[in-house]
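J.: here you go, sequence then predicted model.
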Amino acid sequence: MNEKIISGIKKYVNQMMGPLEDHYYHQYEHALEVAERSLEVGKKEGLPEEELELLYIASLFHDVGFVIQYDNNEIIGATIAKNYLKSILYPEDKIKIIEELIISTTLEIEPKNLLEKIIKDADMDNLGRVDFFEKGEKLKHELELIKKIKILDPDWSHYSLNLLKSHNFYTNTGINERNLIKSENIKILENKINN
């Protein structure tokens, strides 16, 4: 990977996302976490170096659209990435792939290829980790502030359970490394709801 380009993108994304005071979940740290997990999964899935770079860049940019608007932010994030990458003369064909990767992080979109599977798995990685509930509380707090609503704990538990049950990891790495804990998280929520 071109470390000079990556370093510039990290600085740019950090500057954009740094002032998002209402965002307790969708912050620069989340973008960096997704980028690192994408790189890790990409290596385990056998991606060549050039594709790892595209994946890493897309992951860094995948939530910058939140700077402009909360809902449907992926298209905006893809445009922000495109404009930045054009400004540093990044190759057009690679920019197009990065845009598609960012858009593929939309929750409802099914991935079309391995790169999209990896970025989606990385973005939703916490569903299969022990910090799922901690991250969930941050997201809940963020939604309450942004949407100016109060989310009751039982409602949040039902939402979280539905998300976990409807979600699938797409890569072999995601399935093998995260499905067990995801199943445990489902059981914890089911017990919480039923007791």
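T.: Thanks, I have it. Numbers count the residues shown, from 1 in each chain.

J.: rest of the way, CA atoms for contacts and neighbours
T.: OK.

J.: quick one: list the elements packing against the helix or strand where Gly77 lies.
T.: Under the assignment given by DSSP states H and E, the secondary-structure element containing Gly77 is helix 73-87. Helix 73-87 is packed against helix 49-61, helix 92-103, with contacts defined by 3 or more CA pairs under 8 Å, 6 or more residues apart in numbering; DSSP states H and E.

J.: and the ones you listed: which comes nearest Glu177?
T.: Ranking the helices and strands packed on helix 73-87 by proximity to Glu177 (CA to CA) places helix 49-61 first, at 19.5 Å.

J.: and the helices in the chain, which stretches?
T.: Shown for the chain, the helices assigned by DSSP state H span residues 3-17, 28-44, 49-61, 73-87, 92-103, 114-123, 132-147, 153-166, 172-194.

J.: and the comparison structure, right after this:
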Amino acid sequence: MTESGFRDLEQSIIQRLEKGLDKRLTYHNLQHTKDVLKQAVRIAGEEGINNEKQLLLLRIAALYHDIGFLDTYRGHELRSCEILMDDFSNGTLGTNDLESIKGMIMATRIPQSPANLLEEIICDADLDYLGREDFPPISQHLMKEFLEYGIIKTEQEWDPIQIAFFEKHQYFTRSSQTNRQPGKLRHLQILKDSQEKASQNRDGK
């Protein structure tokens, strides 16, 4: 696939997501997919990935990693892989390339399970925001989505879920460990302090 071919694909995916995603997806929306694509390319550069074929497959994986949300919430990664295979049934990409892309998509499933550097890069890109300054508003968007879909029932459930997730999560690439881990630890401490304060207030201390 040429660079112009990728650009055409990117525009096609953007249009499909714009038109087809449920408006209740306040986190898993078009902006998230664009962000993951941007961060994946950045992290790949920092990790020394300069092979054009690898970069192309990574960018395609980033575009497709959440496209399954067009059809389903739970199990969206598998659906993303199915849509990928349908879209490339014309033979534009070989079997090995498609398997590589599917591996990257499935690696983002929580708990993340990357098996190689490209999979590590997309996993870190997918959760890049955990260590960024814009974590608070993005976190609120995810909480709103979880409330809309009944994954949590009340806002009070959210911070304990976030704390547990933070404590299990790890960044895989050296660049994300350097650039995002410190910010993530700061956000975790803020969440813990907030929880402790809320607990003290409930106990009347």
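T.: Yep, it's here. None of the values given here were measured: they were computed from a predicted structure.

J.: tm score of chain vs chain?
T.: Here the superposed chains carry a TM-score of 0.93, computed using TM-score structural alignment, normalised by the length of the first structure; 194 aligned residues with a CA RMSD of 1.6 Å.

J.: nearest residue to the middle of the first structure?
T.: In the first structure, the residue lying closest to the centroid (CA atoms, centre = their mean) is Asp123, at 2.7 Å.

J.: what's the mean deviation for the helix holding Gly77 of the first structure versus the second structure?
T.: Taken over the aligned residues, the distance from helix 73-87 of the first structure to the second structure averages 1.3 Å (mean CA distance after the TM-score superposition for the first structure).

J.: that helix versus helix 92-103: what angle between them?
T.: If you take axes from the mean of the first three to the mean of the last three CA atoms, to 10 degrees, helix 73-87 of the first structure sits at 160 degrees to helix 92-103.

J.: in the first structure, what residue corresponds to Tyr149 of the second structure?
T.: With TM-score structural alignment as the criterion, the equivalent of Tyr149 of the second structure in the first structure is Ile146.

J.: which of the helices of the first structure sits most buried?
T.: Each of the helices of the first structure was scored by mean neighbour count; the highest is helix 114-123, a mean of 25, by mean count of other CA atoms under 10 Å.

J.: what span of the second structure is that helix aligned with?
T.: Against the second structure, the aligned range for helix 114-123 of the first structure is residues 117-126 (TM-score structural alignment).

J.: after superposition, how close is that stretch to the first structure?
T.: In the superposition with the first structure, the average deviation recorded for stretch 117-126 of the second structure is 0.4 Å (mean CA distance after the TM-score superposition for the first structure).

J.: distance from the chain centre to that stretch, please.
T.: 9 Å (CA atoms, centre = their mean, to the nearest Å).

J.: can you list contacts of that stretch?
T.: Contact partners of stretch 117-126 of the second structure, identified using CA atoms under 8 Å, 6 or more residues apart in numbering, comprise 35-37, 39-40, 43-44, 54, 58, 61-62, 103-105, 107-108, 112, 114, 171-173, 176.

J.: kindly recompute the last result at 7 Å.
T.: Contact partners of stretch 117-126 of the second structure, identified using CA atoms under 7 Å, 6 or more residues apart in numbering, comprise 36, 39-40, 43-44, 58, 62, 104, 107-108, 112, 114, 171-173, 176.
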